[in-house]
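Here you go, sequence then predicted model.
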Amino acid sequence: MTSSLTDRERVVAWQTQSLLLDYPDDAVRQRLPLLRAAAATLPEAVGSPLLSFCAHVEATPAGTLTADYVATFDHRKRFSLFLTYFRYGDTRKRGMALLRFQQTYRAAGHRIATTELPDHLAVVLEFAATVDPAAGVRLLAEYRASLELLRLGLWEGRSAWSPVLESVSATLPPLGRRDRDIVEQLAASGPPEEDVGLLPYPTNRTPGGASV
């Protein structure tokens, strides 16, 4: 975690990251000046990667960017934005983990759209930024290994969204030994493959439209 990051800077970072990880439609482009201005107020380790990604969005044709988003996050599970997937795959345990996310939101008086799974990184970051930062950072810390796997995958794949995950990681504590062990294990074996559904959660869709 960037030691100089204040509570206010952290929530500004999470809100900016959340919007930049959403499907890059016209609304995201319209917000670019605001997002760029917000990123410019943050410490370099957090803000500079966001400014880099904003420049990429601005320089990339809309159709190219949306196609890249779908190809990256909707068709490649290695780059899943759903945090519980890395640990539980498509198993019943994942369904229970999703329920715990939802219970955390409800305890804070927050409800998300029924079309969104509660572990989508953009949803978690928005919750942490706008509703309950303490509960939000606990969720992010609990799935620190998942975030690291996503960060590494995007970096190795040279994804345009890699800087956004670098920025997210810079708002969190460094990986502990336990999380490093989980990262190594999952990197070697992948998520569990027991395909029994996500009860009590139905299959939902990403902002880009593909199901997970």
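Good, I have the coordinates. Just so it is clear, the model here is predicted, and its values are computed rather than measured. Residues are numbered from 1 along each chain as shown.

rest of the way, CA atoms for contacts and neighbours
Will do.

Now do the one residue sitting closest to the centre of the chain against residue 189, distance only.
The residue lying closest to the centre of the chain (Cα atoms, centre = their mean) is residue 121, at 2.7 Å. Going from residue 121 to residue 189 by Cα to Cα, to the nearest Å gives 23 Å.

hang on, the earlier thing: was I right about the residue nearest to the centre of the chain contacting residue 81?
Yes. Counting by Cα atoms under 8 Å, residue 121 does reach residue 81; the two are 5.5 Å apart.

Below is an additional structure, to be compared with the one above:
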Amino acid sequence: MDRSMKALSLVLSYPGEELQHAMPEISAVFAADTRLTGLTRRGLRDLCDMLATGDIYDLQEAYVGLFDRSRTLSLNLFEHVHGESRDRGGAMVSLLETYRAAGFEPATSELPDHLPVLLEFLSTRPAEEANEILADAAHILEALRQRLERRESAYAAAFETLGQLAGARPDDTALAGLLAEPEVDPFDLEALDRVWEESEVTFGPDPNAGCPQVRDMLSRMEAPVSVPLAHGHAAE
């Protein structure tokens, strides 16, 4: 198991008291990973310190403001590829079937493309396969890193880490397209309503729907695994 990938799946999950109590162990995992640069490990240490010592309600409010209210920072990866189109539904169904075929049943209310869920799955895969799958999403991960860095969020370190683990340069055109999307103040409710006023996602039956990067990602997930770790947050 890739312990750093597993640790990243945890620190990118909705923060709770159980996560806070686990932060010393999680921080030690990052500190021991020689694949990461010293600068990246320092950024991860700052993120872990924030999650370990911050007021839990402040941490939860900040998390929701970043990742749940801001569409351009969504941790649901297909959101950045398909938006709310029917293609997203087909890709979602295909991804869930891939998990189940590998013996992995996400014990969470989150969607299958939620990044912490995907990272938990990838933590069980061979390193080369996991890194190639991350490389397929390199433009999304880099866009998230840059947006978080602009907001001076400690979470940017997690995406810097994913970029280093993937070891791939993001596609410049795809990255530019993502970064061209306007960002909305997560506390401007009227602006948020305008952004989300699109067609409702439909989970269509076509498992081959989606872009080539998504199909490439799914094709690499083949061997059966079993990891009974729950992720996600309950409705407040």
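Structure received. Computed from a prediction, not measured in an experiment: that's the story for all the values here.

quick revisit: looking at structure 2, name the residue matched to the residue nearest to the centre of structure 1.
Alignment note (TM-score structural alignment): residue 121 of structure 1 maps to residue 115 of structure 2.

so who does the closest residue to that match other than its chain neighbours touch?
Sequence neighbours aside, residue 75 is the residue nearest to residue 115 of structure 2 in space, at 5.3 Å (criterion: Cα to Cα, 6 or more residues apart in numbering). Applying Cα atoms under 8 Å, 6 or more residues apart in numbering, we find residue 75 of structure 2 in contact with 67, 114-116.

Out of those residues, the closest to residue 155 of structure 2 would be?
residue 67 (10.5 Å; Cα to Cα).

Counterpart of that closest one over in structure 1?
So, by TM-score structural alignment, residue 67 of structure 2 is matched to residue 73.

So that match, which state does it fall into?
helix (DSSP: H, G, I helix; E, B strand; the rest coil).

Run a quick neighbour tally on it.
Counted with other Cα atoms under 10 Å, the neighbours of residue 73 of structure 1 add up to 22.

swap in residue 32 of structure 2?
Residue 32 of structure 2: 11 surrounding residues under other Cα under 10 Å.

Which parts of structure 2 are strands?
Assigned by DSSP state E, the strands in structure 2 number zero.

How much space separates residue 97 of structure 1 from residue 89 of structure 1?
With Cα to Cα as the criterion, residue 97 of structure 1 and residue 89 of structure 1 are 11 Å apart.

residue in structure 2 matching residue 169 of structure 1?
Match for residue 169 of structure 1 (TM-score structural alignment): residue 163.

Ok, residue 16 of structure 1 next?
Under TM-score structural alignment, residue 16 of structure 1 pairs with residue 7 in structure 2.

State whether residue 161 of structure 1 and residue 152 are indeed in contact, as I suppose.
No. Counting by Cα under 8 Å, residue 161 of structure 1 sits too far from residue 152 to count as a contact (11.4 Å).

These two - which one has more neighbours?
Shown here are residue 161 of structure 1 and residue 152; by other Cα under 10 Å, residue 161 has more neighbours (24 against 19).

Against residue 149 of structure 1, how distant is the more buried one?
14 Å.

Could you do residue 172 of structure 1 as well?
Distance, residue 172 of structure 1 to residue 149 of structure 1, using Cα to Cα: 15 Å.

Same question for residue 29 of structure 1.
With distances taken as Cα to Cα, residue 29 of structure 1 is found 28 Å from residue 149 of structure 1.

Which one's more surrounded, these two?
residue 149 (22 against 16).

correct me, but the match of residue 67 of structure 2 touches residue 66?
No. Assessed by Cα under 8 Å, residue 73 of structure 1 is found out of contact with residue 66, at 10.6 Å.

What residue in structure 2 is paired with residue 61 of structure 1?
Using TM-score structural alignment, the partner of residue 61 of structure 1 in structure 2 is residue 55.

number of nearby residues for that match?
Neighbours around residue 55 of structure 2, by other Cα under 10 Å: 12.
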